[in-house]
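*Asks:* Requesting a structural model of the entry that follows:
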Amino acid sequence: MAFAHHFMLQALYLGLLVFPSSAWAATENLNQLAAAALAVKEEAVGAQSPTLEVLDWAVASPALRLPAESTAAVPQLFSQNVTVQPSNLELRGQFETEQPLLSQPVNGRLAEATSSKSVATSTAITPGPSHIEGPVSESARLLGLQAQGVPQRQKSQTPLQLAPSKLFNLETANQQPAGTVSISTGVRFFFTDQVGFSTGLQVYNAAIDGGVTDRLQLGLATTLFDDRLPRALSGQSVDLQFLSIAPNFKYQLIKDSNLSLGLSGSLELLQILTTPGLLNPTPETITGNHLAGTLQVPLSYALNPELQVHFTPGVAFYPETINATPFFGTILNLGAGLSWQPLEQVNLFADLNLPLSGGNAISSQDSSIFRQLVWSAGLRYLVNPDVGLDLYATNAFGTTPATRFLSFVPDGDQTAIGVNLNYTPDFGQGYASSFRKGPRVQLGQRDAALLLDGLTLTSADTLLPGMLRLRGGLGAGDGLNIAYGLTNDFQVELIGEQLREGKDLNSDTYGPGLKLGPAVKLRFLDQVQGDPFSLGLKVALGLDLISDERIGLFSAELPFLYRLAPQVALSFNPKAAFVLERSVVGAGLGVNYGLSKDLQLIGEFTPLFTGQTPVWSVGARYFNSALGLGVDVYGSNAIGQYTLGGLVAQSDNGTSVGFNLHWLLGGGTNF
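*Replies:* This next block holds a predicted model:
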């Protein structure tokens, strides 16, 4: 009897391995084989524990995809009562599955590591349990065997993880790989004691670059400045609007293990609007379109894998005159820089641009053109492999290839603090989602509820990739917020809100109309994934759409979130908003208490360090995580819920009662 069981089990495994195209291609056949094997096993174990010998099997198989429901029963073929002793077993071919390869509880939640492709090619197989830790080939999983030496799919490095293709103001000879795309956007805040308003003197920038081949890279960059200059020119206050749009290219001529040499260039459209005093001899405002361009020969040399030096001679072409007044003309420039990666997530950059002929600065005394050294230094921190944050100092005016040569107007002696956000979307390259080791912990229902912002305080958590969040309401400001998760730690938002009349700041300061603008949020720490608490950063811009002045505002918030207990989450949110010459700075304190799976109580209080009236909000939230739908009912003395609105109290000590509606959808997760 034992011999018969032994023979039948051998036959079943031969059927599974030798005839995959017929036995595994159909779910019904696999289920029948699994059921038959289980029946044989149960009968065999009832008699005695057999030993199955698997000798010198060689399998040639095409690629297979096994439905998850078909694989569930097969590992049960083995238990401690059935011993498998393979000898020289080889698997050839490619096996694919959608079945998770690891399931184990982590911090009270379920962690799953799913391998979409595990490839075993002439791989030796040794015995192992049916539920094992670590990636294995699905063929071995079906047999209850652990694979040794199975080659794993390597995650591709993003352009942010590779040697930099450019520094803050310097082109390098490094290239983006073919098929990759990088997007950056940011702002430079110039500081001077001669300017009396807090939201002026910003230079905005954006760029997109893509690798066409491993040697050819194409890009588009833009720089915008629109403000009154901080110093008078020739005794006159000057309003300047400067826009540069710059398509550009870079081609790598030489590439070896240490040395790279390239050729880069740009053709730039300049739109310049000036009032009398700068490039304008008339009493009227003048707007004109002009062309500029660059040609550069970057050279990069790697001293070691983490440290590179860069030399970039180049020339920029500007008009010699604009409106019959001298302009920059042709600038011969010598650039040099250093890039160093001391840690996996940290890069340090520094660069210099020295004009050898022509001029790159404008004097405030007589508007003459002269030469000024342009510099920058700072760091890049990678939040995850897809997202990087730059923080640096510079005296450079713009970020396009031609405007990087220029110092800030006038005189070039003002220093800016620059902030840039870099993002590399994954178009099938297979980038890693984070720097964490091991599988991500899946969110529970309570975690899903905390993805929603509070009443006036931002959550430190970010949406899952592909998740969309909609929020709209009336009460303390009438507004709408749309947020979308691009990566696990990065989301973008669009915020629109009509503010109420404020007590310490009124609509004469921030404008009477709808405030509309973008926002971004990054997460640096994540308590769900094992960090001590969650920490994020949210930055938002807004523009009043009704006021003739198009009043702009800027806000930043640094939310901390600590899950004290499953039902208790505490928030601490330092935050600030700036509009015209006014600034409001405070620190929000909040608590979210879960009364039940779907019902929460929320309380928030924000004292202001700049002397204004504190802001408070209290309310209840019902959120059904399975449906992704929720509603708030609350009371607040704030003029709004987002950005500036959550920092300013209503006039006449007013209080509003309001509601919000929430809709959370997408992200590929059912809570």
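
*Asks:* From here on, just use CA atoms for contacts and neighbour counts.
*Replies:* Noted.

*Asks:* and the closest residue to residue 224 other than its chain neighbours, what element?
*Replies:* The shortest distance from residue 224 to any non-neighbouring residue, by Cα to Cα, 6 or more residues apart in numbering, is to residue 243 (4.6 Å). Secondary structure from DSSP states H and E places residue 243 in strand 239-255.

*Asks:* Which strands or helices does that strand pack on?
*Replies:* Applying 3 or more Cα pairs under 8 Å, 6 or more residues apart in numbering; DSSP states H and E, one finds that strand 239-255 contacts strand 216-228, strand 259-274.

*Asks:* Going by contacts, tell me the helices and strands next to the last one.
*Replies:* Strand 259-274 makes packing contacts with strand 239-255, strand 286-296, strand 299-304 when contacts are defined by 3+ Cα pairs under 8 Å, 6+ apart.

*Asks:* quick one, which of these is packed in tightest?
*Replies:* strand 239-255 (a mean of 20; mean count of other Cα atoms under 10 Å).

*Asks:* That one versus strand 259-274: what angle between them?
*Replies:* 170 degrees (axes from the mean of the first three to the mean of the last three Cα atoms, to 10 degrees).

*Asks:* angle of strand 239-255 against strand 299-304?
*Replies:* Using the same axes, to 10 degrees: strand 239-255 against strand 299-304 is 70 degrees.

*Asks:* Tell me how far strand 239-255 lies from the chain's centre.
*Replies:* Its chain's C-alpha centre and that of strand 239-255 lie 24 Å apart, by Cα atoms, centre = their mean, to the nearest Å.

*Asks:* any idea of the angle it forms with strand 216-228?
*Replies:* Orientation of strand 239-255 against strand 216-228 (the same axes, to 10 degrees) gives an angle of 160 degrees.

*Asks:* Tell me which residues are up against strand 239-255.
*Replies:* 173-175, 215-229, 260-275, 400-401 (Cα atoms under 8 Å, 6 or more residues apart in numbering).

*Asks:* Please pick the buried ones from the residues you listed.
*Replies:* Listed as buried from those are 173-175, 215-229, 260-275, 400-401; burial here means 16 or more other Cα atoms under 10 Å.

*Asks:* mind listing the helices for this structure?
*Replies:* Per DSSP state H, the chain carries helices over the ranges 2-18, 20-23, 27-47, 68-71, 138-142, 445-449, 507-510.

*Asks:* could you dump these to JSON lines with distance to residue 552 and mean neighbour count?
*Replies:* What follows is the helices of the chain, written out as JSON lines (distance: least, Cα to Cα, whole Å; neighbours: other Cα atoms under 10 Å):
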{"stretch": "helix 2-18", "distance to residue 552": "68", "mean neighbour count": "16"}
{"stretch": "helix 20-23", "distance to residue 552": "65", "mean neighbour count": "16"}
{"stretch": "helix 27-47", "distance to residue 552": "61", "mean neighbour count": "17"}
{"stretch": "helix 68-71", "distance to residue 552": "53", "mean neighbour count": "16"}
{"stretch": "helix 138-142", "distance to residue 552": "57", "mean neighbour count": "22"}
{"stretch": "helix 445-449", "distance to residue 552": "32", "mean neighbour count": "19"}
{"stretch": "helix 507-510", "distance to residue 552": "8", "mean neighbour count": "16"}
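
*Asks:* Here is a second sequence; please produce its structure as well for comparison:
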Amino acid sequence: MPPVRPEWRGALVAASLPLLLPLLPLAGAAQTQWARLSSASPSGGPSWQPLPTANPGSTTPEVQWQPLPEATGVPGGAASVIWEPLAPSEQSLLAPAPAGPTPAASATDRLQPPLSAAEAADLLNGLEPLPADYPPLLRLGPAVPTANQLGEQQGQISGFTLSPFSGGSASGTGNQNYSLRIDAGLTDQLQLSGFYANADDPLYAPISGRSSPPANFWESYGVALQWQLLNTSAWKLGLAGSLETWNVGSGGCDSFSCKGNDSASPNIFNSSGSRVYTRNLVGSLALPLTWQAAPQWQLSFSPGISFLPASQGAGQGGAGSFYGNNAFISGGISWQPSRQLSLFSSALLPLGPGSNSFNADLVYSRVPIVTAGLNWALNPRIALEGTLTNGWGATPATALLALPSSNRLGYFARFAYTPAAPDTPQPQLSPRQRSLASGGLTVNTALVPPDGTTQLWANADSSGNVFGYAGYSISNILQLDLFKGGAFNNVPQSTALADTYANDRAPQWRFGGKAVILSPLRGFPIWVGGRISLGREYPPGSGQGYLFAESISTWEASPSLALQLNPKLAWSGVDTPWAIGLGANIQLGRSFQLIPEANLVGSDLSQSNASLALRWLASKSVQFDVYVSNAAGLLDMGQLLDAGQARLGGRLVVSF
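*Replies:* Coordinates of the predicted model:
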């Protein structure tokens, strides 16, 4: 079990203050020596410096360690931990004893000070995060802000999507609205946000009187500011505002197959039969109030107003009705049963004079926007959020809008990354575990490279498949797939899935991430993780996309044998194929591994496939795989399709 952060380890002080720091022990000396340093190191951590060799025959009393009270109100600057030596006559420091009778303290119960910079780093990496290390909930879903804010010089990057559970007229996996948002604490009272959102699927419901489903394009980008007017132990009050550009297109075509054809579908604003496109300047104001009712309960209330255009299409065949300005009241509640889990619900009620929804008859109305879901913090740095909601707008000004043409329940999925927050503590991976973190070929492993590791690979096979990958570990438990793609070649077009997602030489581009949920390094007997990716095939292919998700378990049965269980599925507008992946990694001496794999495709057993690879561990950072496989390819959907023949391939992996 990793050590728990004790209150008596030391005190945080400003980097500008003089520090008394422990120094590396002298060669041949049994005691730790000390010297006064003028300031902390630029990195904010302890500075280590050897003292000159002691005079022969000199004696130095054994150094003891004294806890310093937790510093409060320290001036700005990087923080460091300082230690103060006790006089020889003073009692040695012991960890605080629990209440009640306890066994006699042993030497291992004493606080052992670090004797080197490496030991200090290991000690720091083993400290469990404190509750205060976890960022607060900034919003209860997209539509309801809270008065919580990030602290000075803190930042958070989040990506999310809103979508109904089916594609409607657009078919596919849904009418997705994708968004990226960056929040930054300029000061403890002022938070700046920037955001971008994009949706380009046709309207969900067929529109009355229109010959075909109108194309619908929403693109928003802008900035927001939130100023904290009040911050007490129980109450917080903020003033938030946004200024945004909202590009709205209706009619024509926004898909890859016909983009630029302005007569491909009619618009919803007039009878011209062609595309209407308008660039709108919009904005919002809100006054969020948050009450900390109890340590685990927060209630938020926020009145506000959204400034949206009341018409579109003027000068392009005639103006038609649109949403207009809307005042609103909103509120929500959150419950935090543990420091890693928050459950919340919220509602927004538009008051007019405008509207926030329209149906298939183009009748505009006002409907409440309701949200319920959870926020799961894997650690202070990484959080996943999922909700059910009928909201579809992704920015502060558009968040009160329902799904265009059909007010219905959908989902909101969000990933949040807080770079400066503490990571999950864990020991270093062994060389064997680092090689397992490179994954398999068509069956994945549940390990990821350590925080800060970049991983690249390139792959080609005898039938013309070419794929590549670039990933980066933003945590000890999460690797981002920044790029995973390439092109299939010579895949039999015998199924609708192959005909849609594995066309010859059609570019593929996917992104996503793999997370480790449970680990032997944190007391669980096996590795358990999951991975999700999004992307599509580009022209000259179908232009269609799909979501790929997999659950991964890895059991290190012995130092030379690791077994994988890897259920997986692809959610697409064509079908939802699924498979059970089974794999092994067998260490053959110091530099080679044998990797047998099989994917049993439960949705269509004829598409089941198998692979056999030999991995050469050329160095700590370079490895090369040679394999034979009848899978259509290493890229996501390729693991669920049979290639019809055996392929010989190679893959070069580089990590640094």
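
*Asks:* Give me the TM-score for this pair.
*Replies:* Overlay of the two chains. TM-score (TM-score structural alignment, normalised by the length of structure 2): 0.79; 573 aligned residues with a Cα RMSD of 3.7 Å.

*Asks:* one step back: may I see the helices and strands packed on strand 239-255 of structure 1 organised as JSON lines, with distance to residue 61 of structure 1 added?
*Replies:* Formatted as JSON lines, those follow (distance: least, Cα to Cα, whole Å):
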{"stretch": "strand 216-228", "distance to residue 61 of structure 1": "40"}
{"stretch": "strand 259-274", "distance to residue 61 of structure 1": "44"}
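
*Asks:* right, and these - which one's nearest residue 602 of structure 1?
*Replies:* Of all these, strand 216-228 sits nearest to residue 602 of structure 1, with 41.0 Å by Cα to Cα.

*Asks:* In structure 2, what stretch matches that closest one?
*Replies:* Strand 216-228 of structure 1 corresponds to residues 190-202 of structure 2 when matched by TM-score structural alignment.

*Asks:* The helices and strands packed on strand 259-274 of structure 1: which one's closest to residue 355 of structure 1?
*Replies:* Closest to residue 355 of structure 1 of those, according to Cα to Cα: strand 286-296, at 13.3 Å.

*Asks:* What range does that closest one cover in structure 2?
*Replies:* Strand 286-296 of structure 1 covers residues 276-286 of structure 2 once aligned (TM-score structural alignment).

*Asks:* Enumerate every residue touching residue 245 of structure 2.
*Replies:* 219, 220, 221, 222, 279, 280, 281, 282.

*Asks:* Identify the residue nearest it in space, chain neighbours excluded?
*Replies:* Nearest residue to residue 245 of structure 2, sequence neighbours excluded (Cα to Cα, 6+ apart): residue 281, at 4.8 Å.

*Asks:* Isn't the one you found up against residue 248?
*Replies:* No: counting by Cα atoms under 8 Å, residue 248 is not a contact partner of residue 281 of structure 2; they are 10.9 Å apart.

*Asks:* Between these two, which contacts overlap?
*Replies:* The contact sets of residue 281 of structure 2 and residue 248 do not overlap (Cα under 8 Å, 6+ apart).

*Asks:* any idea how far the spatially most central residue of structure 2 is from residue 389 of structure 2?
*Replies:* The centroid of structure 2 falls nearest to residue 415 when counting by Cα atoms, centre = their mean (3.9 Å). Remark: distance between residue 415 of structure 2 and residue 389 of structure 2 (Cα to Cα, to the nearest Å) = 17 Å.

*Asks:* State the distance from the closest residue to residue 190 of structure 2 other than its chain neighbours to residue 376 of structure 2.
*Replies:* Leaving out its chain neighbours, the residue that sits closest to residue 190 of structure 2 by Cα to Cα, 6+ apart is residue 227, at 4.7 Å. Applying Cα to Cα, the value for residue 227 of structure 2 to residue 376 of structure 2 is 27 Å.

*Asks:* and if you look at residue 323 of structure 2?
*Replies:* 34 Å.

*Asks:* Looking at the two, which one has more neighbours?
*Replies:* Set residue 323 of structure 2 next to residue 376 and count neighbours by other Cα atoms under 10 Å: residue 323 wins out with 22 against 17.

*Asks:* Under the alignment, what does the more buried one map to in structure 1?
*Replies:* For residue 323 of structure 2, the residue aligned by TM-score structural alignment is residue 328.

*Asks:* ok, its match - contacts?
*Replies:* 318, 319, 320, 321, 358, 359, 360, 361, 369.

*Asks:* how big is the offset of the strand holding residue 243 of structure 1 relative to structure 2?
*Replies:* On superposition with structure 2, the mean distance recorded for strand 239-255 of structure 1 (mean Cα distance after the TM-score superposition for structure 1) is 1.1 Å.

*Asks:* give me the stretch of structure 2 that that strand matches.
*Replies:* Residue span in structure 2 matched to strand 239-255 of structure 1, by TM-score structural alignment: 215-231.

*Asks:* ok, the equivalent of residue 639 of structure 1 over in structure 2 to residue 398 of structure 2 distance?
*Replies:* Counting by TM-score structural alignment, residue 639 of structure 1 lines up with residue 632 in structure 2. The gap separating residue 632 of structure 2 from residue 398 of structure 2 is 42 Å, by Cα to Cα.

*Asks:* Tell me which of these two has more neighbours.
*Replies:* Legend: neighbour count by other Cα under 10 Å for residue 632 of structure 2 and residue 398, higher for residue 632 (30 against 23).

*Asks:* Just give me the neighbour total for the nearest residue to the more buried one once chain neighbours are set aside.
*Replies:* Nearest residue to residue 632 of structure 2 in three dimensions, chain neighbours excluded: residue 643, at 4.2 Å (Cα to Cα, 6+ apart). Residue 643 of structure 2 has 24 neighbours, counted by other Cα under 10 Å.
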